[in-house]
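S.K.: Sequence first, predicted model second:
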Amino acid sequence: MGIGDKIQNKAQEVSGKAKESIGDATDNESLQAEGAKDQAAAHTKQAGENVKDAAKDVKDDLTK
């Protein structure tokens, strides 16, 4: 719904990808896992934002 939330989610996803890549390059399994976890959390949050947007669209359509 909020553009700020979407930006934060994307930043978390990018950060997670970076952590995972650095973990891959350094054979640091902990960092790889943390990066994957960050990406999964960002995707989950983004899915929630998409549901909120869809609900708002439905509400707007019904009130017209």
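M.R.: Perfect, thanks for sending it.

S.K.: When you work out contacts or count neighbours from here on, use the C-alpha atoms and nothing else.
M.R.: Noted.

S.K.: Could you check how far Thr44 is from Glu20?
M.R.: In this view, Thr44 and Glu20 are 18 Å apart by C-alpha to C-alpha, to the nearest Å.

S.K.: So for those two, which sits in the more crowded spot?
M.R.: Glu20 (25 against 13; other C-alpha atoms under 10 Å).

S.K.: my guess is the more buried one meets Leu31, correct?
M.R.: Yes. The criterion here is C-alpha atoms under 8 Å, and Glu20 meets it with Leu31 at 6.1 Å.

S.K.: Included below, for side-by-side comparison, is a second structure:
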Amino acid sequence: MTQDTKLILFFIWVVIAMLISTGGLILIIRWYHREVNRVKKQQKTSQNTATSTTKKK
């Protein structure tokens, strides 16, 4: 293989590695936001039940 071919293959490998890592980061960010929204929803429901029980008194 010539030096040019090695260089082209290296840059293709770098681009593929960057795409994979970017995809992984996007998946992690989406999972994190899903977890945050789930916790916020649980906190809202627990606050709603706490306020409804205090109103009953």
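M.R.: Received the coordinates, thanks. Here the structure is a predicted model, which means the values were calculated and not measured.

S.K.: all helices of structure 2, in order?
M.R.: 3-56 (DSSP state H).

S.K.: contacting residues around the residue nearest in space to the middle of it?
M.R.: Central residue of structure 2 (C-alpha atoms, centre = their mean): Ile29, 1.6 Å from the mean position. Ile29 of structure 2 makes no contacts at all, as judged by C-alpha atoms under 8 Å, 6 or more residues apart in numbering.

S.K.: Can you find the partner of it in structure 1?
M.R.: In structure 1, the residue matched to Ile29 of structure 2 (TM-score structural alignment) is Ala42.

S.K.: Once you drop chain neighbours, what's closest to its match?
M.R.: Spatial nearest neighbour of Ala42 of structure 1, chain neighbours left out: Asn9 (5.0 Å); criterion: C-alpha to C-alpha, 6 or more residues apart in numbering.

S.K.: isn't the one you found right up against Lys45?
M.R.: Yes. Contact criterion C-alpha under 8 Å: Asn9 of structure 1 and Lys45 qualify, at 6.7 Å.

S.K.: so what sits against both of Glu20 and Leu31 of structure 1?
M.R.: By C-alpha under 8 Å, 6+ apart, no residue touches both Glu20 of structure 1 and Leu31.

S.K.: contacting residues for Ser21 of structure 2?
M.R.: Contacts of Ser21 of structure 2 (C-alpha under 8 Å, 6+ apart): none.
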